[in-house]
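Student: this is a predicted model, with the sequence first.
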Amino acid sequence: GFSQGCMISIQTGLKRNDKINSIIGYSGKIISTEHLSKNIKSRPKVILMHGDKDEVVPIESFLEAKEFFLNNNYSIETKMFKNCEHRIPQEGSSLGLKFIKKNLY
């Protein structure tokens, strides 16, 4: 998911009773780490990507999400794009596709 879609993907993906394989998150954040920590039911593989110049969802949100996943022992990959605002750069699309191929096929 991108932006709010990323936030929804994380919130719903980790709280599902039925397991999902992966979450690809672009330019999002975790809305409430405390609430989410208490309600984890699923452990999908996660990749988070974010632009370092994002003013809509600041880069600190990416760093907080990364820390959350590491502290909760998730398999996570991350990528911060240099000079990138609130968008998905072409490299981000390519990395997302590679992540899907690696984890679903």
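Tutor: Done, it's in.

Student: every contact and neighbour count from this point should use C-alpha atoms.
Tutor: Noted.

Student: for this structure, which segments count as strands?
Tutor: 22-26, 45-51, 76-81 (DSSP state E).

Student: buried residues in the last one?
Tutor: Translated: strand 76-81. Buried residues in strand 76-81, counting neighbours by 16 or more other CA atoms under 10 Å, are found at 78, 80-81.

Student: distance to Ser93 for those - can I get that in CSV?
Tutor: Below are the buried residues of strand 76-81 laid out as CSV (distance: CA to CA, whole Å):
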residue, distance to Ser93
Thr78, 13
Met80, 13
Phe81, 12
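
Student: report how many residues lie close to Val56.
Tutor: Neighbour count for Val56, taken as other CA atoms under 10 Å: 12.

Student: ok, and the closest non-adjacent residue to it?
Tutor: His86 (6.3 Å; CA to CA, 6 or more residues apart in numbering).

Student: number of nearby residues for Ser61?
Tutor: Neighbourhood size, Ser61 [other CA under 10 Å]: 16.

Student: try this one next to it:
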Amino acid sequence: MAKLSGPMLAPASGGVPKSIIVLLHGYGADGSDLIDLGRHWGPTFPDALFVAPNGPRPCGQNPYGFEWFPLSVDRIAGRIEGARTAAPVIKDFLADLCTQTGLSAADTFLVGFSQGAMMALHVGTSMDKALAGIVSFSGAFVPADGFETEDFARPPVAIIHGDLDQVVDPQLSRDAAEVLAAKGFDVGLHISKGVAHGIAPDGLDFATSFMLAQQV
């Protein structure tokens, strides 16, 4: 199984990490694309270790970037198969982080953008132990095998999307919130007005408030 690696930021406090915030980039990007979220959040979460791994394979459409799974002509089928294939690599990475830090899933946030958000939702809703929370920016929910029948953990979820996104349909986030809420997840949905495929200040503030609320 491939091993993930990418940029990391030690806790701003200079101390031992008390939480882990994993940042999963979008298609064709790399860990450096999201590690700036760690710089933004560092003062707010001074005891957090920020980790932004590169996807497990070079991007088929951008040789300088990475992907969690390849794009397919059939986007729905491609997401299902791609997420299923990439999930074990991310779960293995999370397990390694917990072993190295002595922390647990309950101390870990999984944050993703676009394809990374699809993976964050897919992985975070198919684990036996609940994460501290999942944050999905401009993503979609691809249920894991057994989602409807298995007794997976139900971590809190924040879903954020721009209403003018032409890359990933914002309706996919609305659908994700509805499906997860019906399954008993605590879900917060925020639609950023006038925003395309990106992370707007109001969406970032929503995510920050959500993460702070899980640490009370």
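Tutor: Great, that's in hand. Since we're looking at a predicted model, the values are computed, not measured.

Student: and Ala200 of the second structure? What does it align with in the first structure?
Tutor: The equivalent of Ala200 of the second structure in the first structure is Pro89 (alignment by TM-score structural alignment).

Student: mind listing what its match touches?
Tutor: By CA atoms under 8 Å, 6 or more residues apart in numbering, no residues touch Pro89 of the first structure.

Student: and the helices in the second structure?
Tutor: Using DSSP state H, the helices found in the second structure span residues 35-41, 75-101, 115-124, 170-182, 201-214.

Student: tell me what angle the third one forms with strand 157-162.
Tutor: On the basis of axes from the mean of the first three to the mean of the last three CA atoms, to 10 degrees, helix 115-124 of the second structure is oriented at 160 degrees to strand 157-162.

Student: onto which residues of the first structure does helix 115-124 of the second structure map?
Tutor: Taking TM-score structural alignment as the measure, the first structure aligns residues 4-13 with helix 115-124 of the second structure.

Student: report the distance from that stretch to the chain centre.
Tutor: Distance of stretch 4-13 of the first structure from the chain centroid (CA atoms, centre = their mean, to the nearest Å) equals 8 Å.

Student: average distance between that stretch and the second structure?
Tutor: With mean CA distance after the TM-score superposition for the first structure, stretch 4-13 of the first structure departs from the second structure by a mean of 0.8 Å once superposed.

Student: quick one: contacts of that stretch?
Tutor: Stretch 4-13 of the first structure is contacted by residues 1, 19-20, 23-31, 36, 42, 44 when judged by CA under 8 Å, 6+ apart.

Student: buried stuff in it?
Tutor: Within stretch 4-13 of the first structure, the residues that count as buried by 16+ other CA under 10 Å are 4-11, 13.

Student: closest to Glu55 of the first structure out of the residues you listed?
Tutor: Glu55 of the first structure lies nearest to Gln4 out of the buried residues of stretch 4-13 of the first structure, by CA to CA, at 14.2 Å.
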